[in-house]
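# would you be able to build a 3D model of this:
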Amino acid sequence: MSTLVALARAQAVVSGRAQPIATVRHVHVHERPFVFVPLAMAGEAHAPLAAMAGTSVRDPRLFVVRQPRNRDERFGFAADLAELLLPYLTSFQGLTEAVAVDRGRDVRHRFTDAPQVWLPNTGGIDFLRLFGRSTRFRRLDGDYPVPPSVPLLGQWLTFLASSAEVPGSALLPNAVQALGLHWATGQSGAEDAHLGSLMAWITEGAEAARQAETGPVAGPATDPAFDNGVLAPLIADASPDLPTVLRELLLPTWNQMWHALELLAGLPEGGRVGARWDGDRDAYTAFVQHLEEGGAPQPRRDGAVAAAARLQRLENAATRYAVQRAFDDPLVMAEYRLAGSAFGGVVTLANPDRVDDTGKRPVLRPRIMVATSEPVRVEVGAALTSPARPSQKARVISLTPTPTGTDVLLELSGGMGRKLVADPGSVPAVGERLLLTTLSEAYRPGSAFPDPSDTPWTHGGPPGSHDESAQPA
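The predicted model follows:
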């Protein structure tokens, strides 16, 4: 927990209301989202009990598995869900747009929109991941055949669950995590996982949150008292009242989900949210092409090389997401200012026409002096970036302590045009307030990974790729 979030939680305790910890919305909210509220059978990793799903708060569709341990009923649930979800997932495959690549020398095409499936919490994501794994390899013939839509649904669920691991992705967001990015409550993080309690802190206050704690859970796990006292007898007796009971259990969470979407949609969107959604549309387009080309289902587990490459992509995405949130939101950037890796100041001197001619050819290298009263914990030679000019680098030339703080002399490069005269407005002018940070959105090239066939047998390579001479006699 960061310092400012801890402060906001303390203020929430005192005031009895959740406190905002963001000035903009950091997640894309679709105009036509698909909301999915699952319930799982207690003690069964991927045995569905019920689900409520749909694209309209006024038209929820209830799916019920009367005997969750029955294989046929479980895959019947999958087939019914596929009838509702697959048309939604494929409804964005109509229009495409051209995207320039290779510095404009070529183009590729991607869909102009993509689906967005909302879940109540991270437990719902785990449920979809396991349910996708249990359905994407099902056979259409032989023992226990399933309809063609079932393995296709499994591939889609696996794709969505995998996208949820990518920081900043909005293809499969969950309400608890999204709300937690924007509000801090006076309860613990574990208590925030209860959607009803979290929503009550935001909309009504602490007293309502205490009452909401005893309300229905948002799934996929059910309350043990409900399991033993209500659910078990209904399942054992094959009672026709089971759908009615489950509808009453799911409906409060269903309404809270749509209320949460309204709250999030009411916040102004961050400047870089759209770019992240573009990345989601790229991923969606690539997966649709994979399916159209008859691509195989995702493997049960990645090989060593694929796992390493995926880990690197996730690490880069996490770094990029943290930087983008800070650049979009002054409240997020404030954490870095407290730590000294970002500071704000006023430009007191500027030499926009300075040219460095010590090299083989002269280059434009303006210098500016920034006076700041904030702590500066950067070294001489460090590269800084301003969110106002993300393509421009500022190298620290000197740090001079003053009675009121520090004077930071910076040399600028990039983002000023290709001439020896800076483009108008590209160099900060005297009197301009400037925010500088060690954070950067600069592209981070990936590492080169070997082909799986070039790895030793311990990492998925050919059985004969290990050194036979190293084996004991």
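
# all contacts plus neighbour counts: C-alpha atoms, from now on.
Fine.

# center of this protein - which residue?
Nearest residue to the geometric centre of the chain (C-alpha atoms, centre = their mean): residue 168, 3.0 Å.

# the stretch 51-200 of the chain: strands as residue ranges?
Taking DSSP state E, counting those that start in this stretch, the strands of the stretch 51-200 of the chain run over residues 61-64, 96-101, 106-111, 117-118, 183-184.

# ok, now the stretch 251-400 of the chain?
For the stretch 251-400 of the chain, applying DSSP E, counting those that start in this stretch gives strands covering 342-351, 355-356, 363-364, 367-372, 383-386, 389-402.

# out of those strands, which is the most enclosed?
Comparing the strands of the stretch 251-400 of the chain by mean neighbour count (mean count of other C-alpha atoms under 10 Å), strand 367-372 ranks first with a mean of 24.

# so which elements touch it?
strand 342-351, strand 405-413 (3 or more C-alpha pairs under 8 Å, 6 or more residues apart in numbering; DSSP states H and E).

# now these in CSV, with distance to residue 269?
Listed next are these as CSV, based on distance: least, C-alpha to C-alpha, whole Å:
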stretch, distance to residue 269
strand 342-351, 23
strand 405-413, 30
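
# please give me the structure for this one as well, since I'd like to look at both together:
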Amino acid sequence: MSLISTLARLEAVRTGRAQPATTVRHRHLSDRPLVLVPLVTAGEIGAPLGALVGTDRDAPRLLAVPQPRDRDLRFAFLAELADAVLPHIDACAEVVEAAERTEADPETGKRVKVEVELCADAAQVIVPSRAGVDLIRLLGRSTRFRRTAEQDPEAPFPAPPRVPLLGRWLTHYGERARVPGSSLLLAMTDLLGRHWATGQSTLEDQHLGALLAWIDPPEGASGAEAALRAELARDAEGQLLCPPAGPATDPAFDNHLLGPAIERYDRARTALAAAEDGLEADERYGAVSAAEREIRALVLSRTRPTWDAVWHGLDLLRRLPAGAHVADRWTRDRWSFTGHRDRIVSGEPPQPRRDDAVTAANKLATREREQARLEAQEALDDPLVMAGRRLAGEAFAGEVTDVVMAYGEGRRPSPRPLVTVRTDDRPQLAERGKVYRSLGGKPQAAEFVEEAGEGLLVLRIVDKMGRGREPEPGSVPEKGDLVCFTLFEHEQRGGAKLPDPEATPWTHGGPPGETAAVPEAPDPLTEEDVL
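Here you go, the predicted structure:
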């Protein structure tokens, strides 16, 4: 945690209200995001209990599983979830625009620009908490390999037609959520925690109700009091007034309300199966329907407060202006969305359970590069974030007190002006260390020459001045200008080129598909695998 974040949390404790951690919004928010509030059965995270899903805050779609341990009812839930999610994804995938992309020519190997399709927008999914992101990833892994009756007529327990497709999309969103700065799949607690600093721990910030209580407390109450009430307050029946943001449920709800309701549903369904004539079956079917409606009402009572809280968080975030680099990061999300759409249309198989060595290395390198890029862009977009980097000695700002024109040595001397900056910051500069400033959206590099006195730093500008003997107007700071230089690069360079997956060396598992010396043992059979 940076020093400025610590100061903001202390200020939140003093004032009783969350303090802004940024001055702009650093994540993209779609006009019509798909909000998903999931619930799962306690002790068995792979057994869905229900969900609220939709793009209209006033008309969410309720999905519920009256008996989460029933395989058929689970698949029915996943089929309903696919019917709610996939049309929104398809609508975004159908609207495209022309874009240019650099690709290697198959004949010459040279990099050339080609015109391709790019989805004009991508479907954004928002869940209440970080645990919801993990559940999305789990649902994708458990459904993308399912076989349908059309694909394999002899498959045991065939999945509904669109469930495997849903699993592929959920897997892609789960993987994309691991890329820093991506906005395809977002957790509301992480979004709010990035833009506000509260007076509680980061672990407590994962409680959406408590986090919102600090950011927007009710009139007459402090953030700490409102957060404590959101975490602990219960009604006359002993149920939490602010239910957990899912996918977990409260034990009191499980034991006193949900458990008995599921038992009544099981008894009613058993009685229906034992009916001896049509009249008796009709009477008992009504009992089953009533028990199912009771469970749906219970699921709605736990998910609707969280649903409203997510939309309230979106309202708070929309008040912040978007950062300058947010659109660029969203464009990369759109490229990712378009690429996955193309892989599905071309008939490629689902994502493998485990990546080969080259793919895993590429993913790791991409995440490291995007993390460094995100940190740099947030600092460039936001003076408050840049202040934290300045306190850490990773940047400095000040006034230009002197500019001396100088030239480099060589056959054709290039301008290398010396700029003196007065600053109160204490950057961790090394001899001939590189520093950078943003010039027209592009990084301009300079070298640290010497310290000319207390708070006086002499820098040598080395690029972005044009090709003439004299620097282009505006490319060199003038006396009296306020400037800000960073010790970190603004753009990240690519790493070393990795071999093709087919050329994976034996030290890293060999080429994909190659038979291992010792075959992997299947997963052991557990009690949960047998109904």
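
# hey, where'd the helices end up in the first structure?
Assigned by DSSP state H, the helices in the first structure fall at 3-15, 71-90, 122-135, 149-163, 175-180, 189-192, 195-203, 206-212, 224-226, 232-236, 242-265, 273-292, 304-328, 330-339.

# can you pull the buried residues of the first one?
Taking 16 or more other C-alpha atoms under 10 Å as the neighbour-count basis, helix 3-15 of the first structure is seen to contain the buried residues 4, 5, 8, 9, 10, 11, 12, 13.

# closest one of those to residue 164 of the first structure?
Among those, residue 5 lies closest to residue 164 of the first structure (C-alpha to C-alpha), at 23.6 Å.

# next up, the contacts around that closest one.
Contacts for residue 5 of the first structure (C-alpha atoms under 8 Å, 6 or more residues apart in numbering) come out as 21, 184.

# what's residue 156 of the second structure aligned with over in the first structure?
Mapped onto the first structure by TM-score structural alignment, residue 156 of the second structure lines up with residue 143.

# which pair in the buried residues of helix 3-15 of the first structure spans the largest distance?
Spanning the widest gap among those are 4 and 13, at 14.3 Å by C-alpha to C-alpha.

# residue range for stretch 318-325 of the second structure in the first structure?
Residues 265-272 of the first structure are where stretch 318-325 of the second structure lands when matched by TM-score structural alignment.

# which of the residues in the matching stretch are buried?
Across stretch 265-272 of the first structure, burial judged by 16+ other C-alpha under 10 Å covers 265, 269, 270, 272.

# before we move on, back to that, export the strands of the stretch 251-400 of the first structure to TSV and tack on distance to residue 103 of the first structure?
TSV is the format used below for the strands of the stretch 251-400 of the first structure (distance: least, C-alpha to C-alpha, whole Å):
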stretch	distance to residue 103 of the first structure
strand 342-351	32
strand 355-356	28
strand 363-364	23
strand 367-372	30
strand 383-386	24
strand 389-402	16
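
# what residues are up against the counterpart of residue 303 of the second structure in the first structure?
Counting by TM-score structural alignment, residue 303 of the second structure lines up with residue 250 in the first structure. By C-alpha under 8 Å, 6+ apart, the contact list for residue 250 of the first structure reads 37, 51, 52, 216, 218.

# quick one: map the last one onto the second structure.
Read it as residue 218 of the first structure. Aligning on TM-score structural alignment places residue 218 of the first structure opposite residue 245 in the second structure.

# what about that match, distance to residue 388 of the second structure?
Residue 245 of the second structure sits 31 Å away from residue 388 of the second structure, taking C-alpha to C-alpha, to the nearest Å as the criterion.
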